Each structure stands twice: as C-alpha cells, then as structure tokens.
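In: Generate a structure from the sequence data that follows.
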Amino acid sequence: MRNMMTDLSNHLFEAIERLSEEDLTPEQLEMEIDRCEAINKVAQTLVSNAALAVKAQEMMYEYGDDRQIAIPMLTKQEGD
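Out: Take a look at the predicted model:
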C-alpha cells in the first residue's frame, strides 16, 4: 500500500489551504467546499478503518495472540 495516514493528513491540509485562498470567486469557493465535503467523507471512512484495525491488534495482544498484523495505512507493507 503506498498511501499512509500522513498522506491523508497532507491532503486535508491542502484542502484547508485551497479554502483559504482569498482570490476565489464565489463559484470557485462553492466548488472547493463541495470538494472538501467529499474529501472529509472519505477521510472519516479511512480513519474509522484504521481505528478498527488498531482495535483488532489491541484485542489480539490482550487475549494472548502476539502475532503482529499489518495495519493498512499505518505500517509499510513488504515490497512498498
């Protein structure tokens, strides 16, 4: 997997920067708002997915299974 949570963070900050541009027309601003809303929905899903993977790892440790599982977007995979 190439994308990491740091990449998601970078995309979110880039969206904030675009919204902060003072020379946007009202139409351009509305388009950026719509785009940011879509990015936000996807970001929430990705964060929820990562949180679930972390919770699964915690439960494995808690119940005696010490295998290390790869958590998508939090750890690099072999071959990346």
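
In: C-alpha only now, for contacts and for neighbours.
Out: Fine.

In: And residue 3, how far from residue 72?
Out: Distance, residue 3 to residue 72, using C-alpha to C-alpha, to the nearest Å: 9 Å.

In: Give me the more crowded residue out of those two.
Out: residue 72 (18 against 13; other C-alpha atoms under 10 Å).

In: Okay, strands next: where are they in this protein?
Out: For the chain, strands defined by DSSP state E do not occur.

In: Okay, helices next: where are they in it?
Out: 5-19, 26-62 (DSSP state H).

In: and this one, so I can compare the two:
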Amino acid sequence: MKNKLSDLNDHLFAQLERLSDEGLSPEQIENEAKRAAAIVSIADQVSRNTDQRLKAAKLFADHGAVIMPMLPEIGNGTK
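Out: As a prediction, the model looks like this:
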C-alpha cells in the first residue's frame, strides 16, 4: 500500500483549507462539513489501527519472539 500517515495528515489539512474558504455558499459549507465528517471518521479508524500496531510492536520489543504466536501479523511480512 502506498498511503502513509503523512498522506493522511496532508488530506486532513487540505480539508481544513476547504472548510476555511470564505467564498463558500451555505450549501457548499454543508457539503464540505459532511465530507470532513467522513474524512475524520476514516482518519480515526486509521489512527486506531496504527495505535494497535504500535502496541503489538511494543509487546514484541518488550517480550521478544515468545509473543509471536499471539501476534502473527508482526513477523510474517504480509502487512
């Protein structure tokens, strides 16, 4: 996958810029607000997933290979 957390950050700031456009009509503002809500929802899920992966990596760092049977995604190179 080509997407990185820095790309997510770029998308969030781009949406913020769109919401800050003072030339938007009320209807456009409403549409952008809905779009922003959808983006934030997805961004929250990406953040939660990233947090889970970091927690798994910390478990591996703290406990070594003994934890691998409980964390199969860390060591198999598929993700």
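
In: which position in the second structure aligns with residue 2 of the first structure?
Out: Structural alignment (TM-score structural alignment) places residue 2 of the first structure against residue 2 in the second structure.

In: burial measure for that match, as a count.
Out: 4.

In: Who are the contact partners of the residue positioned nearest the centre of the second structure?
Out: By C-alpha atoms, centre = their mean, the mean C-alpha position of the second structure lies nearest to residue 46, the distance being 2.8 Å. The contact partners of residue 46 of the second structure, by C-alpha atoms under 8 Å, 6 or more residues apart in numbering, come to none.

In: for residue 40 of the first structure, same thing?
Out: Contacts of residue 40 of the first structure by C-alpha under 8 Å, 6+ apart are residue 12.

In: If we use 10 Å, what do you get?
Out: 12, 15, 34, 46 (C-alpha atoms under 10 Å, 6 or more residues apart in numbering).

In: what about the closest residue to residue 43 of the first structure other than its chain neighbours, how many residues close to it?
Out: Distances taken as C-alpha to C-alpha, 6 or more residues apart in numbering place residue 8 nearest to residue 43 of the first structure, at 7.1 Å, with adjacent residues excluded. Residue 8 of the first structure sits with 17 neighbouring residues when counted by other C-alpha under 10 Å.
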